[in-house]
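A.B. asks: Pasting the sequence and the predicted model now:
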Amino acid sequence: MAILYWFGYHKKFDRECIPQNADGIAMVDMKNIRNYFVFSCLKNPSECQWSNKDSAFKERFNLSNYGIKMSDYLAFFHIENQPISQWFVSAEIENETAFEKTMNKAHFRKAKLQNGMVAYYSNSMNLCAVKRSSQILISNISEQQKHIAVNIAEDLFLKKLFLNAKQIEKTIGTQNAVTFWIKKNSLLEEDGILSLKLENNKITVDGQLKLKYKKESQFLQNPNALFSLGFDFKMIQNQNIIKRHSAKINKIIGFNLDSILANNPTKTEILLNGIVEKKDSAISYDYDDDFNPIKKVVVHTNREPSFYFSMQTENSKKVFNYLKTQNAIDNRNVFVNFPLATTKTSIQNNALTLEANPLKNRISKPSSSKIGYLQIHFNKLLPKDWLYIIAKNKNFKFLKPFESFEMGLSKKNNVGHFRVDLKTTKGKSLISVIK
């Protein structure tokens, strides 16, 4: 029993692996995840028959194959004022030869730095690694920004500027596969904790957050939409993500976003009902040897989005008129800055709406009151859609076996309740999908 406990449940956490300027942590309990798959295989042995291809998959996720020590916990952390998609993790090298072999095989470029540190970078994988002695820091950061990774490595390996362990003590020793810690910020009144658990046919994230903004709304929410998103714009209006990318947003939408923000936008919702196919026939004539006309019909198939966008403001008519003066809306009330489909613009219940290829039988109903929500039905994507998506980013291939993603933020007892469900395709267990 002592050996079983030590192997399966005894865990040790290195409290000197997170810098003090981290504002978000995903604490991955490696033994919890391993135990989940072990017990799943014992309960469903038929689903754990690993092929050669599956074995290769397992080998890729065995860190010891790359010369990196397998720890009980992996702490992925986010740094203040950095893009939300940019994360870091530190680890320990236990086999220098295997590590260098892995770097060479993956075509990482090696460069010596000051203070005995070495940097490795891969353009194809967009990964940066900074090593000092047996310590290593890894991040998905662009080459132009790799100096940020070097600075963080210096904070960890040289200056010893670690996060106070008391702040994250609730992420250690839990029953969760992953525990998220979010530092108090412009949206949270205090630090937040979220739990990720592995279940038979889904992955769930759940937790309570003390939000500064708690206003709930009733959204339209088409339950069968490919993609739907609803939130109150006031939540993000003054966030850095808007200010930092305002120029890029203005370029995409074709007008100044401040013209919308000046009218205090509130309830916002977008429904991507799906992709519709439109057939267009082109007729031409040719002639045979006797100069008899031969009719030729060429059918072109176009794919266009069917979507609905709505944003309430203090004076949506004023916004509508502004967009007309900017030639973003033509005389037919068509929003011309969206080239993928003819998009009609109108004012409904003091909300600016954009709609393209509306459904004939719209299945939509007001949702229960909530602060915000996000819903994606992966099963509505066609194989050609997946080919396009995966070509853009190979990491999205992970989502292909899943049926739906649902995220909701509501208010219970004056506290924000956050929940995410990532469900597998019907009839498939989580272990059969991940392996």
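C.D. replies: That came through, no problem.

A.B. asks: alpha carbons only for contacts and neighbour counts from here, please
C.D. replies: OK.

A.B. asks: What are the contacting residues of the top helix by length along the chain?
C.D. replies: Longest helix in the chain, counting residues (DSSP state H): helix 30-43. For helix 30-43, the surrounding residues in contact (CA atoms under 8 Å, 6 or more residues apart in numbering) are 8-9, 11, 47-48, 71-74, 175-177, 198, 431.

A.B. asks: could you pull out the helices for the stretch 201-350 of the chain?
C.D. replies: 240-244, 246-253, 258-261, 316-325 (DSSP state H, counting those that start in this stretch).

A.B. asks: Distance to Ile3 and mean neighbour count added to those, as a markdown table?
C.D. replies: Compiled in a markdown table, the helices of the stretch 201-350 of the chain are given as follows (distance: least, CA to CA, whole Å; neighbours: other CA atoms under 10 Å):
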| stretch | distance to Ile3 | mean neighbour count |
| --- | --- | --- |
| helix 240-244 | 49 | 12 |
| helix 246-253 | 57 | 13 |
| helix 258-261 | 61 | 15 |
| helix 316-325 | 68 | 17 |
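
A.B. asks: got those helices as TSV, with distance to Leu42 columns?
C.D. replies: Listed next are the helices of the stretch 201-350 of the chain as TSV, based on distance: least, CA to CA, whole Å:
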stretch	distance to Leu42
helix 240-244	46
helix 246-253	51
helix 258-261	56
helix 316-325	59
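
A.B. asks: one more structure, for comparison:
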Amino acid sequence: MNKKKLIVPLILLLAAAFYFVFFHKEKTLNLVPKDADVVVLIDVKKLTRQYLSNLIAHPSKWSGSKTKDKKEISLKDSGIKIPDFLQIFHLKDTRFSEWYSVVELKDPQKFSAFLKSRQFISKGKNLFRKDQLFIKIEGENGIIGTSALAFDPINKVLIQSSEKNTLNADQLISHSTGSISFISGQKIQNFSIELKADEIEIKNTADTGILASVIDEVQKRNHFLAIELDARNVKNYAKFLDKNLIDSAQINYFKATADLEQVNDTIISYGYDDNFNEIEKKTVQKIIQPNYIIDLQSQIPEKAWAYFQHKKWINAQNQFTAIPFQPNRIDKSNKGLVIQSTRKPISLSPELTENYIFIKNNPLLLSSLKSLTPAERTILSDIEFIFYWNKAEHYWVKIKAKKGKLPLILRW
């Protein structure tokens, strides 16, 4: 046969194979329970294409990690059926920190060996744990969670197909690498997740042109924390602290600025000498303390002050005891209340009339988080800042990483 006649069919065959491997997706989401109120969806094939394109552009990563443990089993040999969409969900009436996912298994025995090679500890009954991650093998499925509390209910859902959700990927995600969807009955609110070279964006709006100037203005102040929220946002966040705060204190504006500082803290204890005389012992330790100022504006400042006194948040020295970092002072102003630390006073950032929360990475913050794993410490140390913005029903979160030789997808 003429070799030239084989070229076209071969090209078509390769193109079809390329399409099915990297683009064709099963969009039925059958691993999400009906009582899920938040679903995070990751487009695995798009993420794979993004990873490969970045890998090709960075030859230094072609050889892989030189320190990789040869005893570790790779993900492709783990017995997992790689999904087209990774489905991560939160269940109603569970703690915010509880998140779950389910992966289908081609070979449960291989998956068990994979977990052991990654230093997961067996807890018996096919349950494994490593740090704050729990995994349980149930038949042909692996249930993954930041807690094991809902593993049994989730497994029952997997067995009873009527309890599964009937979502389609197109309902939750559109052309982005991932999405976060908040589900309330028939209402679904979607936020796209975009992974870029040195930043991650989570948003439900394309109109973010003004935000670059807002971030620049906030960064100029070089504070660890800067917050400005209007009445609507204050009400939403106050629910996590005190449900009666807004109605009782009439707070309609919140602004805060804070910095971190390492200080010497003297601990005084008492003991006895050889003659049973009481002696004072002083121990000095270094601790991380914030210097801060908080502006709480209220239509009726006297009402806010009375409510804080009723809650016993103001003591005889006019200190605001609801904030554990002392010393501080609370004062009334014409517009509301001002709370500020007194050890090293700082000034409020200028008002921008925007709703935002800005957190700038600080080595002192990282050093105070003792419970972090090495991987978590690496990721957090790589972050430059986190910025949240909201206007009406539009939301935008930007996680900015420090400039590096490699894009985030090859770093993390």
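C.D. replies: Perfect, thanks for sending it. In this text the structure is predicted, and so the values were computed from the model without any measurement.

A.B. asks: quick revisit: would you mind getting the average deviation of the longest helix of the first structure from the second structure?
C.D. replies: Once fitted to the second structure, helix 30-43 of the first structure is off its aligned match by 1.5 Å on average (mean CA distance after the TM-score superposition for the first structure).

A.B. asks: For Ala231 of the second structure, see how far away Ala392 of the second structure is.
C.D. replies: Counting by CA to CA, to the nearest Å, the separation of Ala392 of the second structure from Ala231 of the second structure is 11 Å.

A.B. asks: make that Asp295 of the second structure, sorry
C.D. replies: For Asp295 of the second structure, the distance to Ala231 of the second structure - CA to CA - is 13 Å.

A.B. asks: Mind checking which of the two has more residues around it?
C.D. replies: Asp295 (21 against 16; other CA atoms under 10 Å).

A.B. asks: if we can go back for a sec, which neighbours do Asp295 and Ala231 of the second structure share?
C.D. replies: Residues touching both Asp295 of the second structure and Ala231 by CA under 8 Å, 6+ apart: 253-254.

A.B. asks: so how far is the lengthiest helix in the second structure off the chain centroid?
C.D. replies: When the second structure is scanned for its longest helix (criterion: DSSP H), the result is helix 3-22. On the basis of CA atoms, centre = their mean, to the nearest Å, helix 3-22 of the second structure sits 42 Å off its chain's mean C-alpha point.

A.B. asks: What is it packed up against?
C.D. replies: helix 44-57 (3 or more CA pairs under 8 Å, 6 or more residues apart in numbering; DSSP states H and E).

A.B. asks: follow-up on the earlier one: quick one: the longest helix of the second structure to helix 44-57, angle?
C.D. replies: Helix 3-22 of the second structure runs at 120 degrees relative to helix 44-57, counting by axes from the mean of the first three to the mean of the last three CA atoms, to 10 degrees.

A.B. asks: quick one, what contacts Glu384 of the second structure?
C.D. replies: Residues near Glu384 of the second structure by CA under 8 Å, 6+ apart: 360-361, 399-402.

A.B. asks: One more pass at 10 Å, please.
C.D. replies: By CA atoms under 10 Å, 6 or more residues apart in numbering, the contact set of Glu384 of the second structure is 198-199, 359-362, 399-403.

A.B. asks: Next: Lys76 of the second structure.
C.D. replies: Ile82.

A.B. asks: would it count as being in a helix?
C.D. replies: Yes: under DSSP: H, G, I helix; E, B strand; the rest coil, Lys76 of the second structure falls within a helix.
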